[in-house]
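Student: Take this sequence and fold it.
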Amino acid sequence: MNKPIIAIQKDHQLLTSGRYQSFSARWHELAAQQGITTRAIDIFSNATDGVAQLQDCDAFMYWFAQPPSVSRPARKLIASLAHVSKIRVFPNLNTIWHFDDKIAEFYLLRLAGIPIPKTTVLWSRDQAVEFITTATSYPLVLKLTSGIISRNVELVHNAKAAHRCVQELFGSGMHTLPPPNFPFRWYLKRILEASRILLCRERDEEFHKGYLLFQEFLPGNDFDIRITIIGNRAFAFRRHNRPNDFRASGSGRIDWDPTQIPLDALMLAFKTAKTLKTQSLAVDILRRNGEPVIVEISYYYEGWAVAACPGHWQLQNHFPQPIWVEGSMRPEDAIWSDFIACLDIQ
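Tutor: As a prediction, this is how the structure comes out:
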C-alpha cells in the first residue's frame, strides 16, 4: 500500500488583531514530526493545475478565511470534492457551506431545532415595508449576511430608521454598512459606492442587495460566550461588549476564566456541532429569558484566542458531562489530530 499523501493549501492570513496566522505551516510541521507525507499545493495557480495537484492525494486541508477572493474558490473546490471524489477534506462541506452567511446560518439552525433569537428574513421590498411598519419590538438588530468582528451589525431603533434600510438594501445596495452615528452616513455611503464604480476599484467584499435580515435585540447581555468545538473538545471564553455598545465580537475584551463558562452553554455548543456534523465550529452564545441561544456560528476563527484558553472541556464515553482538561492546546493541533485519526494513518 502506498504511503498516504495529504495535500495542504498554504494559508497566511493577516488577522484583525494584527497577528498573522498559518494553520498550514503548523500542519506541515506536525506531519514531519510524525513521518506523514504532505504536499504543499496552490489551487490558485489556475483552475486546471489546481485540481491536478490533488489527483494522487488521499486528503486535502485548507484553512481559508472570509474574503471572497479565497473563500469562493475554496467553497467550489470542496463542494466538488464532496460530490465526486474519495479524497478526505478538512474542512468538509458540512463544516463550511454556511460560512460567513448569516441567512444560511439562520435557515440551518432553525431547521435543526437549535435555539436562536427570533429572526426575520425578508426577500422583497413590500414584505420589508409591511414588517417594519407593523413591528412593535424595536430596537431590532440589522445584519448583513457577511461580516466579521461585529462589522455589518447595528441596532435599528425605530420604523423610520428601518425604512431607510429598506430604501438602501432594496435600492442601490451596499458593500458594508456606513459608520453608525456618522453625520449624513447614508449620503456618504452613496458617494463612496459611486466613487468605487467610477474608479473601477474592486473590493474583496460581498455586495448586499435584495434582502433584509432582522434579529430580535436581547437586552441585558454585557458579554457573549464564544465556544469553539473541535471534535469532542470545547474551548471557551467570554467577550465583553465594547464600551457603550451592545456588540462583543471584536471588542478585544476577553475573559478566559473557565469558571465563568456555564454548563448549559457548553452543552448547547456540543449539541449544535453534533447536530450539524461539523469538524470545527465556533458559536456565539447570548441569554434569552435566562436560556442560552446561539446568535451566530462560524467554522473560522483566530487561533491565538483559542490557544490562550487555559484548558478545554472534553466529552468522553460513559460521562454525562464534559471533563475539564488542563493545559492550552492550539486549534490547528486539535484539527490535525482528528483529521489524521479519520485517515487511520497514525
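Student: CA atoms for contacts and neighbours, from now on please.
Tutor: OK.
Student: Contacts only, for residue 298.
Tutor: For residue 298, the contacting residues are 99, 100, 281, 282, 283, by Cα atoms under 8 Å, 6 or more residues apart in numbering.
Student: What helix or strand is the residue nearest to the fourth one when sequence neighbours are not counted located in?
Tutor: The spatially closest residue to residue 282, leaving aside those adjacent along the chain, is residue 228, at 4.1 Å (Cα to Cα, 6 or more residues apart in numbering). Secondary-structure assignment from DSSP states H and E places residue 228 in strand 223-230.
Student: Give the buried residues for that strand.
Tutor: 223, 224, 225, 226, 227, 228, 229, 230 (16 or more other Cα atoms under 10 Å).
Student: ok, back up a step: quick check: the residue nearest to residue 282 touching residue 265?
Tutor: No. The pair residue 228 / residue 265 is not scored as a contact, 11.4 Å apart, by Cα atoms under 8 Å.
Student: Tell me the gap between stretch 299-318 and the middle of its chain.
Tutor: 16 Å (Cα atoms, centre = their mean, to the nearest Å).
Student: now stretch 75-87, how far from the chain's geometric center?
Tutor: On Cα atoms, centre = their mean, the centre of stretch 75-87 falls 20 Å from that of its chain.
Student: I should have written stretch 4-15 there, sorry.
Tutor: Per Cα atoms, centre = their mean, the centroid offset for stretch 4-15 relative to its chain is 18 Å.
Student: ditto for stretch 213-230
Tutor: 13 Å.
Student: how long is it from one end to the other?
Tutor: Taking Cα to Cα, to the nearest Å, stretch 213-230 runs 29 Å from one end to the other.
Student: Summarise which helices and strands the helix or strand that comes right after the strand holding residue 228 is packed against.
Tutor: Counting by DSSP H and E, the next helix or strand C-terminal to strand 223-230 is strand 233-240. Identification of packing neighbours for strand 233-240 by 3 or more Cα pairs under 8 Å, 6 or more residues apart in numbering; DSSP states H and E yields strand 223-230, strand 254-255, strand 311-314.
Student: Please generate a structure for the following sequence too, so the two can be compared:
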Amino acid sequence: MLRELLRQSNLPVDGKKARLITRLIGNSILAEKKINSEKVLVLSYDDRHNWGKLFLEEMKEIKGVNCSLFNTADEVPDAENVFVYIHPDHTINRENDRIIIEALQNHTKTTFMPTLKELFLYDEKIGQSKEYASWLPKTWFFTDFDCAYRQISLMDFPFISKSNEGAASSNIRFIADKRNAELELKTVFSEKGLPRHDNRKIGLVQQGYVLWQEFLPNNNNDWRVIMMNKKYAWVLKRHNRPNVPFASGSGNIEQIEKLNPMIEDILNFTLDFVNEFDYNFTGVDIVINKDGEYKLLETTTGWASPGYTECKVFIRNETGEWAPSIFKGKDQWLIAALSMDCLIKQKMDN
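Tutor: Got it, this is the predicted structure:
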C-alpha cells in the first residue's frame, strides 16, 4: 500500500519503511499547499562531522527542492525562499562557527533551523543564564571580584561553578565549601586565570568572571530531550559519573523506548520551554529540584549520533498528545528533513 501511494505520486519506492513514510509525508506537504518547490532553496552548513551532508541527503528526498552546502555566511542569501540548517561546533571549529553565526544574526527573511537565537546561545552558558533565568536553577554571574566574594557568604554549599564554554561536563566544577569557593574566585581573577579544559586546545583559561549555579541534589541522572519543530522528540536518560554528580559525558545512558507519564511530563516541559522562545530544533538537559519541579540545566543544538539510535521518536498529534512513532533516533536525519519540510510549509502559509 505504501509503495503504491509512492508510485501514484511518481516518487521512488526503494528504502526502508521509515524512509518511505518520510518521502511520502514530505512531498505531500508541499503538494497539498501547491508550493513551487523549485523556488525553495535549502542550504546546509558543511560542518566537520559531515552532519550537514547527511541532512541534505535526506532533504533531497523532497521532490524538486534545491539543496546545497555552504561554508561561509556570505553564501547565505537573506530571502523568504531560503531555508538553512546549521550544526555548530563546540570544539575544534568553535571560533570559526561563532563568526558565521554572528554574521548571520542580521538575516530577517531567511528561515534557520535551529533558529538564529538558538545558534547564538549554543555553548554560551553565560548567555543562557540570562535568557533562561526562570527555567534554570538559581544562577549568579559576576565580573567583579568584590561582588562575587560577598556572595560566597550567602551561598548554600555545595554549588556548581561553570565556564562559559564546554561540553560533556568539561569546565564544570563542584564547589564543596567556602574555602574552595574563595580559592577558585582568587584564581579566576588572578593574572594567570583558571586553566580551562579542552584537550584539543592547550592554554585556555577562565578569567575575569564566575558563573555559579545552585546544586540540585538527589538527581542520579539527567534527561536529554531532542525536540524538532515542536512535533518530534526523543529522550535519553543519562546516569551520573561515578565520582561527581554530573551526567553529561558519563557514557552511562538509557535510550527511552516507551512512553509513560513521567516521559510525557518531560516532553511537555520541554515543549513549554520551546514554545516560550519559538524554537524549532532544540536539545535540553533536565533535572528535578527538591519540590519535584523540572529545571533546565542548559540547551544544545546537536547530539551524539551513536547514543540515540534506539530511542523511540515520539510525535505530538493534532490533539496535543504524544504518541510513539515508527521512527527511532537512528532516523534523526529523516526527522530533520521532515521538520525542515514543515518549516517550508509554515513559511509558505504565511
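Student: Please name the residues that touch the residue nearest to residue 282 of structure 1.
Tutor: Contacts of residue 228 of structure 1 (Cα under 8 Å, 6+ apart): 234, 235, 236, 269, 280, 281, 282, 283, 306.
Student: Can you tell me how far the aligned partner of it in structure 2 is from residue 166 of structure 2?
Tutor: Mapped onto structure 2 by TM-score structural alignment, residue 228 of structure 1 lines up with residue 226. According to Cα to Cα, residue 226 of structure 2 and residue 166 of structure 2 sit 19 Å apart.
Student: Can you get me a residue count around the closest residue in space to residue 221 of structure 2 that isn't next to it in sequence?
Tutor: The spatially closest residue to residue 221 of structure 2, leaving aside those adjacent along the chain, is residue 239, at 4.1 Å (Cα to Cα, 6+ apart). Residue 239 of structure 2 has 21 neighbours, counted by other Cα atoms under 10 Å.
Student: mind listing what residue 343 of structure 2 touches?
Tutor: With Cα under 8 Å, 6+ apart, residue 343 of structure 2 has these contacts: 111, 229.
Student: Helix or strand for it, just tell me which one.
Tutor: helix 332-349.
Student: repeat for residue 54 of structure 2
Tutor: Using DSSP H and E, the secondary-structure element containing residue 54 of structure 2 is helix 51-59.
Student: Specify the angle between that helix and helix 332-349 in degrees.
Tutor: Using axes from the mean of the first three to the mean of the last three Cα atoms, to 10 degrees, one finds that helix 51-59 of structure 2 and helix 332-349 are set 70 degrees apart in direction.
Student: returning to that earlier point: take the contacts of residue 228 of structure 1 and map them onto structure 2. Which survive?
Tutor: Counting by both residues aligned by TM-score structural alignment, their matches' Cα atoms under 8 Å, the contacts of residue 228 of structure 1 that remain in contact in structure 2 are 234, 235, 236, 280, 281, 282, 283.
Student: which of those are the two that sit furthest away from each other?
Tutor: Maximum pairwise distance in those, criterion Cα to Cα, is 13.5 Å, between 236 and 280.
Student: between these two, who's got more neighbours?
Tutor: residue 236 (30 against 24).
Student: Go ahead and confirm residue 299 of structure 1 touches residue 282.
Tutor: Yes. The pair residue 299 of structure 1 / residue 282 is scored as a contact, 5.9 Å apart, by Cα under 8 Å.
Student: Quick check: closest non-adjacent residue to the equivalent of residue 211 of structure 2 over in structure 1.
Tutor: In structure 1, the residue paired with residue 211 of structure 2 is residue 213, using TM-score structural alignment. Spatially, and ignoring its direct neighbours in sequence, residue 213 of structure 1 is nearest to residue 121 (4.6 Å; Cα to Cα, 6+ apart).
Student: Now which residue in structure 2 aligns to that neighbour?
Tutor: Checking TM-score structural alignment: residue 121 of structure 1 goes with residue 141.
Student: That match touches residue 126, doesn't it?
Tutor: Yes. Under the criterion of Cα under 8 Å, residue 141 of structure 2 makes contact with residue 126 at 7.4 Å.
Student: Give the intersection of the neighbour lists for the two.
Tutor: residue 211.
Student: So the residue nearest to residue 213 of structure 1 lies in a strand, does it not?
Tutor: Yes. Counting by DSSP: H, G, I helix; E, B strand; the rest coil, one finds residue 121 of structure 1 located in a strand.
Student: Quick one: residues contacting residue 256 of structure 2.
Tutor: Here residue 256 of structure 2 is in contact with 234, 235, 236, 237, 310, 311, 312 (criterion: Cα under 8 Å, 6+ apart).
Student: residue ranges of the strands in the stretch 251-350 of structure 2, please?
Tutor: 253-255, 281-288, 294-300, 312-316, 322-328 (DSSP state E, counting those that start in this stretch).
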